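need a 3D model of the following:
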Amino acid sequence: MTTYEVRSHTERLRNRVFSVVTDAIEMPGGEVVDRDYLVHVGAVGVVALDADGRVALVRQYRPAVRQVLWELPAGLIDVPGESLVDAAARELAEEVDLVAARWDLLADVHPSPGCSNERIRLFLAREIGPVPPEERHERTHEEAELELHWVDLDTAVTMALSGEITNAACVVGVLAAAQSKLRGFDTLRPASAAT
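Sure thing, here's the model as predicted:
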């Protein structure tokens, strides 16, 4: 396989979620070209499946697409030293006031590898219960309007395949959960599996 040697790496912009960089990369044949992309902190997402076979979905406004999208409870890996499964549990509690007693690794996804190195680790959360009212997170900004919708997993699959769900992590999570369920959840990896 061809080796694409990075000749230089230049950071153009940085914020708390991502940076924009330019790499000068040697292509097959020797030509050196510039490629711009985002270096992202990474994220986690949760397919929370209740005892009735329903998945927890939210509707969230996304400025980049100027739409309210169907999504999984999800968020950034932005707490130093926090494990990925702990980040997922935190996001589940913060976004939809839920906790889970059982966690499994469902999938790892690069949602936009043509322009970003972002990686999202998706977990399957089961044995769901509520966060006690006195321990609930106060949501702000776009998250202030998040509302939990329990959707039958088969219905969510139809929503993903029909284009009603377009968020990449949500599509992958819903389809992976449905396929895993069909296989008796035998293909799941431990929540603590290495990245």
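
every contact and neighbour count from this point should use C-alpha atoms.
Fine.

all helices for this protein, in order.
Counting by DSSP state H, the segments of the chain that form helices are 84-96, 153-162, 168-182.

those helices: which one's closest to G30?
helix 168-182 (35.0 Å; CA to CA).

how many degrees apart are the closest one and helix 153-162 in direction?
Going by axes from the mean of the first three to the mean of the last three CA atoms, to 10 degrees, helix 168-182 is angled at 140 degrees with respect to helix 153-162.

I'd like the structure of this one too, to check against the first:
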Amino acid sequence: MEVDPHLTERTVQTEELLRGSFLHVVRDTVRLPDGGTATREYVRHPGAVMMVPLLEDGRVVLERQWRHPVGQVMTEFPAGKLSPGEEPLACARRELLEETGYTAREWARAGRLHPCIGYSDEFIEIWFARGLKPGRPQLDDEEFVEVISATPDELLAWCRDGRVTDAKTLTGALWLREVLSGAWVLDWQAQSAPS
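So this is what the prediction gives:
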């Protein structure tokens, strides 16, 4: 049974506009619910993960890095793009280690978010990590990241006052608040060290 046929668009044709090393942009011709046609341009994305790393003392691990499209240093939860065929948990473990140096004893999948539905099919899987063990980050040559920590209250204040404006981190802060309050429960799973 079709859901929401009065709103659903059907792709008739797809044209590739750009295939770069990071971005893949397409233009779809779609059939509208009323029978007409229109075009939709958007970025195709392989998906990503975001981690909410919990330290034993109650703080969370964050990072600060320059984000060229917005021209400023952003404070955000660690995150990274899925490699082809990579499972989200494997990506979360890899990215947490690479960007922050931390490994985690336990992981819990929280949910999924779509950060820019108007122009991209990107999704971001949200993972919580605890039982953290510090190590040395393994950044790419062109990556410059400052690892910091904050209490949940500090993070929420930064969200409120506009210091944190990154959509995935704002969503992560919502999940963090609800998990810490007990309103949203996570299913924690122990994980062996990555090989």
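
TM-score for the pair, please.
Remark: TM-score between the superposed chains equals 0.88 [TM-score structural alignment, normalised by the length of structure 1]; 184 aligned residues with a CA RMSD of 1.7 Å.

relative to Q65 of structure 2, how far out is the residue of structure 2 most remote from its centre?
Outermost residue of structure 2 with respect to the C-alpha centroid, by CA atoms, centre = their mean, is G35; its distance is 35.7 Å. Distance check for G35 of structure 2 against Q65 of structure 2: by CA to CA, to the nearest Å, it reads 46 Å.

next: E41 of structure 2.
From E41 of structure 2 to Q65 of structure 2 the distance is 29 Å (CA to CA).

repeat for G182 of structure 2
For G182 of structure 2, the distance to Q65 of structure 2 - CA to CA - is 31 Å.

which one's more surrounded, the two?
Set side by side, G182 of structure 2 and Q65 show more neighbours around Q65, with 15 against 10, by other CA atoms under 10 Å.

translate that one into the numbering of structure 1.
Correspondence of Q65 of structure 2 to structure 1, assessed by TM-score structural alignment: Q60.

I figured that match hits L69, correct?
Yes: under the criterion of CA atoms under 8 Å, Q60 of structure 1 makes contact with L69 at 5.4 Å.

give the contact list for the residue nearest to Q72 of structure 2 when sequence neighbours are not counted.
Excluding the flanking residues, the one nearest Q72 of structure 2 by CA to CA, 6 or more residues apart in numbering is W66, at 5.5 Å. Each residue near W66 of structure 2 by CA atoms under 8 Å, 6 or more residues apart in numbering is listed here: 72-74, 144.

just send those back as CSV, with distance to Q138 of structure 2 and neighbour count too.
As requested, the contacts of W66 of structure 2 are arranged in CSV below (distance: CA to CA, whole Å; neighbours: other CA atoms under 10 Å):
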residue, distance to Q138 of structure 2, neighbour count
Q72, 23, 11
V73, 20, 13
M74, 20, 17
F144, 11, 12
